[in-house]
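Chemist: Provide a 3D model corresponding to the input given below.
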Amino acid sequence: MAQKNDKYTYRVTWSEDDNEYVGLCAEFPGLSWLADSPEKTLKGIRKLVADVLLDMVNNSESIPEPIATKNFSGKFMVRIPPDIHRKLAIQAAESGVSLNRIASSKLSQ
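Modeler: The predicted model follows:
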């Protein structure tokens, strides 16, 4: 089912603790898969996600939307302490750019 239309976000990384590669899926943070090669790891985590999705469908559970297919507005609110807000506003004014530009720049680093 999900294997053919798989649009989820996967990551394969080395786990020093396990002495193997670990496969992760951003939309299913509780799942992981260990294997001795990156290729086997990716195949394993994708199969595990497919099995979980099938189980979710069979139990009428809601399926997570893939991050890749979500529409993002580019807006979100972040609360920061007033002194940091002031500091950023000063940096923005001194640089001749907007507060939004300064914050965006710092978040992208």
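Chemist: CA atoms for contacts and neighbours, from now on please.
Modeler: Noted.
Chemist: Spatially central residue for the protein, please.
Modeler: Ala26 (4.6 Å; C-alpha atoms, centre = their mean).
Chemist: Before we compare anything, build this one as well:
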Amino acid sequence: MSNVMTWKGYSARIEYDDEDGIFFGQIAGIRDGVGFHADSVAELRTAFHEAVDDYIETCARIGKEPDRSYSGKVMFRLSPDIHRKAAIAAELRGISLNQWAEEVLQAATE
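Modeler: Now for the predicted structure:
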């Protein structure tokens, strides 16, 4: 079961709040916080589509680029053992650790 909705190239992770009895989500990959909620999945899909459409329209109206830009630089911490294994895997392929990590991340996101 997927908990992600996609519309016009935008995605949102969907969650359920049992206390309030609602489904809710927030558009991912944008600078602004744009959320939506509904009581049913069908209503949630409609609310998501409306949120994306409203966001795109608002950005166009105010002359703002809607998508978040990314620098391409990522820094994160690994355990020394995973770092060693990754470095060896890259070396055995004859590529840099950075190239190896990019390939692995690309495959994981497709």
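Chemist: okay, the strand or helix carrying Glu57 of structure 2 sits on what stretch of structure 1?
Modeler: Following DSSP states H and E, one finds Glu57 of structure 2 within helix 41-62. Mapped onto structure 1 using TM-score structural alignment, helix 41-62 of structure 2 covers residues 38-59.
Chemist: In that stretch, which residues are buried?
Modeler: Buried residues in stretch 38-59 of structure 1, counted by 16 or more other C-alpha atoms under 10 Å: 38, 40-42, 44-46, 48-50, 52-54.
Chemist: just stretch 7-27 of structure 1 next, same as before
Modeler: Tyr8, Val12, Trp14, Glu20, Tyr21, Val22, Gly23, Leu24, Cys25, Glu27.
Chemist: which residues sit in contact with whatever residue of structure 2 lines up with the third one?
Modeler: Read that as Trp14 of structure 1. Correspondence of Trp14 of structure 1 to structure 2, assessed by TM-score structural alignment: Tyr16. Contact criterion C-alpha atoms under 8 Å, 6 or more residues apart in numbering gives Ile22, Phe23, Phe24 as the residues in contact with Tyr16 of structure 2.
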